[in-house]
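*Asks:* Coordinates for the following, if possible.
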Amino acid sequence: MADMDTALKEIMQIDGAIGAALADYTSGMALGTIGGTKELDLSVAAAGNTDVVRAKLRAMEMLGIKETIEDILITLDTQYHMIRPLTGRAGKGLFLYVALLKSRANLAMARHHLRTIEEKLDV
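*Replies:* Below you'll find the predicted structure:
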């Protein structure tokens, strides 16, 4: 099992990663961050993406969708932003967030690595 800091460091090993966070979508707080740029404040990004997760969960509830979100992908001109809600009991209400450079990232591999990191994460 990996702790939060180890998991965040592993996320930064994904090709194209420029920043990552573990956040609580019930409070909007980042529990841990790594990387980032002057344009990408990870605490602000994590807090803002809590609204994305909450909105999707509300929409699923209104539609009667009982499935679990694997990940949410936001595609920008030069970046991918991936949100992966944690599915384990201990991770309830938490999500992993990673920003990737489109020019360097392989989206399928990034999703695979993020899934593997989540499976090993112990919060």
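*Asks:* Every contact and neighbour count from this point should use C-alpha atoms.
*Replies:* Noted.
*Asks:* can you list contacts of stretch 20-35?
*Replies:* 4-5, 8-9, 11-12, 18-19, 36, 42-43, 46-51, 53-54, 93-99 (CA atoms under 8 Å, 6 or more residues apart in numbering).
*Asks:* Let's see this one next, to set against the first:
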Amino acid sequence: MSDLDVSMKDMMAIDGAIGAAVVDYNSGMALGTLGSSKSLDLQVASAGNTEVVRAKLRTMEQLGIKEEIEDILITLSGQYHVIRPVTGRKGKGLFLYLALDRGRANLALARHRLKQIKENLTI
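*Replies:* Just a heads-up that it's a prediction; the model follows:
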């Protein structure tokens, strides 16, 4: 089993997880997806969230902000969507995407766990 597969299974083991992906934000393509929801198209979500990451990076550059994005959180009435860019040479240009059922998820715990998964990911 590849490290990518392990990372996605670890993301889906987070309480409330309904979908997970590892995405290349240069191309907008998902390197891998895993999900349990028929209503969440992870390929579409990966491409759409690529635009969110690109827009934020552009804005930070225009503002002269030299910090790294920890995560981007999108809250919906029934879901949380967490985007965590992978930093460092081993995963530059990638982000982790996790969709959570808001009623079953603990957002703080999910963010903490996603950080750990990101730190262990090698591609």
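*Asks:* which of the contacts of stretch 20-35 of structure 1 are buried?
*Replies:* Among the contacts of stretch 20-35 of structure 1, those scoring as buried are 4, 8, 11-12, 18-19, 36, 42-43, 46-47, 49-50, 53, 93-99 (criterion: 16 or more other CA atoms under 10 Å).
*Asks:* re earlier: return the subset of the contacts of stretch 20-35 of structure 1 lying in strands.
*Replies:* The strands, defined by DSSP state E, take in 18-19, 94-99 from those.
*Asks:* Nearest to residue 77 of structure 1 among the residues you listed?
*Replies:* Nearest to residue 77 of structure 1 out of these is residue 99 (CA to CA; 12.5 Å).
*Asks:* Hmm, residue 83 and the closest one touching each other?
*Replies:* No. The criterion here is CA atoms under 8 Å, and residue 99 of structure 1 misses it with residue 83 at 9.0 Å.
*Asks:* Find the residue closest to the residue nearest the centre of structure 2 in space, skipping its chain neighbours.
*Replies:* Of all residues in structure 2, the one closest to the mean position by CA atoms, centre = their mean is residue 97, 1.9 Å from it. Of all residues not flanking residue 97 of structure 2 in the chain, residue 83 sits nearest, at 4.7 Å (CA to CA, 6 or more residues apart in numbering).
*Asks:* so what corresponds to that neighbour in structure 1?
*Replies:* By TM-score structural alignment, residue 83 of structure 2 lines up with residue 83 in structure 1.
*Asks:* Check the gap between the nearest residue to residue 22 of structure 2 once chain neighbours are set aside and residue 58 of structure 2 for me.
*Replies:* Excluding its sequence neighbours, the residue lying closest to residue 22 of structure 2 (CA to CA, 6+ apart) is residue 96, at 4.8 Å. For residue 96 of structure 2, the distance to residue 58 of structure 2 equals 19 Å [CA to CA, to the nearest Å].
*Asks:* quick one on the thing from earlier: I'd assumed residue 46 was in contact with the residue nearest to the centre of structure 2.
*Replies:* Yes. Counting by CA under 8 Å, residue 97 of structure 2 touches residue 46, with 7.5 Å between them.
*Asks:* Longest helix of structure 1, counting residues only.
*Replies:* Counting by DSSP state H, the longest helix found in structure 1 is helix 42-63.
*Asks:* contact partners of the helix or strand just after it?
*Replies:* Using DSSP states H and E, the next helix or strand after helix 42-63 of structure 1 towards the C-terminus is strand 72-75. With contacts defined as CA under 8 Å, 6+ apart, strand 72-75 of structure 1 is touched by 80-84.
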